[in-house]
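Visitor: Whatever this is, show me its structure:
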Amino acid sequence: MGEKNNLVLVVGAIAAFVLQIALAPAVALFSAQPNFLLAYALVVAIVIPTEAGPVLPFVMGLLYDLTGTGPVGGMALLLVIACFLASRVFSLMDNDTLFMPLAIFTACALLAELSYGMLLMACGLAANPLEALFTRALPCALYDCAVGLVVYFVMARLLAGGAQDRGLRTPKLR
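Guide: Predicted coordinates:
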C-alpha cells in the first residue's frame, strides 16, 4: 500500500474517532447511536479487500470499547471478524456494481451490532433479548448503514486510484 493510501487511512481513522466522541452522543436516539468506527473499518475492508488486515479493525474496536460502556475487547473482536468476512465476501462476490458493497456492508454491520447486543446481554448490560435487539442492535445498525453509505463514497473516491494501479476493480460512481 502506498504512502498516500496510508495517510488517507490514518486521517480517516482519526476523523472517525473524533466523530464517534463528538457527534455520536449528540445524535443518539434513546440508547442507539451511530458507530462511526465500525462504519469506517467495514468500508475500508470493502474498498481495499486484498489489503485490509486485522490491525485497523482491532484498533477501531478497541477505541470504541475504551470510550464506551461495554466490555473491553468485545467490539474489537467483532470488528476484526466482521471486517474479515466483509473483505473476503466482497473479494468473491464483487460484480463492479454499487449494490454488492452496500449489501455486504449492511449485512456485516447488522451482524456486528446483533453480536454486540448479544454480548451486552451475556454480560448483564442489557435486560433481555428484545431490549438488546430492538433498542440497541437494529437502530444502531440502521445508523451505521447511513454513516457507511457516506463513508463508502468518500473512501471509494480517495482510494480508487490506488486500487486501479493494483488491478483491483472499484465500482463506477456516476
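
Visitor: going forward, measure contacts between C-alpha atoms and count neighbours the same way
Guide: Will do.

Visitor: what does stretch 70-90 contact?
Guide: 38, 41-42, 45-46, 48-50, 52-54, 57-62, 64-66, 100-101, 104-105, 108-109, 111-112, 115-116, 119-120, 123, 125 (CA atoms under 8 Å, 6 or more residues apart in numbering).

Visitor: Can you give me the buried ones in it?
Guide: Going by neighbour count (16 or more other CA atoms under 10 Å), the buried part of stretch 70-90 is 70, 72-90.

Visitor: cool, stretch 29-36 as well?
Guide: In stretch 29-36, counting by 16+ other CA under 10 Å, buried: 32-36.

Visitor: Measure how far the longest helix belonging to the chain is from the centre of its chain, please.
Guide: Across the chain, the longest stretch assigned as helix under DSSP state H is helix 138-165. How far helix 138-165 lies from its chain's middle: 9 Å, per CA atoms, centre = their mean, to the nearest Å.

Visitor: Stretch 47-67 too?
Guide: The mean C-alpha position of stretch 47-67 is separated from the chain mean by 8 Å, CA atoms, centre = their mean.

Visitor: I'd like the structure of this one too, to check against the first:
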Amino acid sequence: MQKKDANRSRYGNVALAALCFVLQLALAPNLAFGSGRFNFAVIFAFCISLLVGGRRGVVYSFFAGLVFDLSTTGPVGLVALLLTLTSYVLGLEERNRFSDGAAACLSSFAISSLVVIFVYHLAMLAMGQAGSLFDVVVLRTLPSYALTFVAYLPFNHHFTKDAAGGVSARPRRGSHYSVKGL
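Guide: Next up is the predicted model:
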C-alpha cells in the first residue's frame, strides 16, 4: 500500500531546491573543468520531473531554468525553455520513476542533460560567446556534462534508495514479519 504524504514531499522539494540553489551559486562559478561548469538547475529540474512529473515538474523546471539564466551571463529564458520542454517529456508518466531503479533514471538523466547542455552551448555560439563548434562541443559541452553527471550521482542514489523504502527488501533476522516458518 502506498501512502501519499503531501507535506513530506513538499518539504523535500523545498529542501532540494534550496540545496541546488546554494550549490549553483556557491560551487558552480568557482569550480570548472576546462570551460565547463556544474549545472545544478538541470539536476533539480530533472529530479523533480522524475519524482513527480506532470504540471508540477514543468513549473519547477521553468523556475529553476529562470534562476540559472539570471545567475549567468547567457540569454534570459533559454535554459528555462529547455528545462521546461525536457521536463515535460521526462514527466509525462506523472509518477515516481526512481522506483524503476537507478539505471533507468540514470539513462534518462544522461540523455536529457546532454541535449540541454549541448543546445545551450550551441545557442551561446550563435550569440557570439563561443569561438567555434570545437569550442562548443569539446571545451564547453563535454566538461559541463561530465561535471553535471557526476554531481547527479548522489541525488540518483538518494532518490532510488528512498523509492525502495530506504532499507533492503529482505527481512532482518528475528523480525516479526519473517516468513521463515511458513
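
Visitor: TM-score of the superposition?
Guide: The TM-score (TM-score structural alignment, normalised by the length of structure 1) is 0.82; 163 aligned residues with a CA RMSD of 2.6 Å.

Visitor: In helices, which of the buried residues of stretch 29-36 of structure 1 fall?
Guide: The helices in this structure, assigned by DSSP H, contain Phe36 from the buried residues of stretch 29-36 of structure 1.

Visitor: Would you tell me which one of the buried residues of stretch 29-36 of structure 1 comes nearest to Lys4 of structure 1?
Guide: Relative to Lys4 of structure 1, the closest of the buried residues of stretch 29-36 of structure 1 is Phe36; by CA to CA it sits at 22.1 Å.

Visitor: quick one: contacts for the closest one?
Guide: 16-17, 19-20, 24, 144, 147-148.

Visitor: could you redo the last one with a cut-off of 7 Å?
Guide: Contacts for Phe36 of structure 1 (CA atoms under 7 Å, 6 or more residues apart in numbering) come out as 16, 19-20, 144, 147.

Visitor: Which position in structure 2 pairs with it?
Guide: Using TM-score structural alignment, the partner of Phe36 of structure 1 in structure 2 is Phe40.

Visitor: Tell me the spacing between that match and Gly34 of structure 2.
Guide: Per CA to CA, to the nearest Å, Phe40 of structure 2 is found 18 Å from Gly34 of structure 2.

Visitor: returning to what we had before: switch the buried residues of stretch 29-36 of structure 1 over to CSV, and while doing so, append distance to Arg136 of structure 1 to every line.
Guide: What follows is the buried residues of stretch 29-36 of structure 1, written out as CSV (distance: CA to CA, whole Å):
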residue, distance to Arg136 of structure 1
Ala32, 5
Gln33, 8
Pro34, 10
Asn35, 12
Phe36, 15
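
Visitor: How about the residue nearest in space to the middle of structure 2, nearest residue that isn't a chain neighbour?
Guide: In structure 2, the centroid-proximal residue (CA atoms, centre = their mean) is Ile43; its distance is 2.3 Å. Of all residues beyond its chain neighbours, the one nearest Ile43 of structure 2 is Tyr152 (6.1 Å), with distances taken as CA to CA, 6 or more residues apart in numbering.
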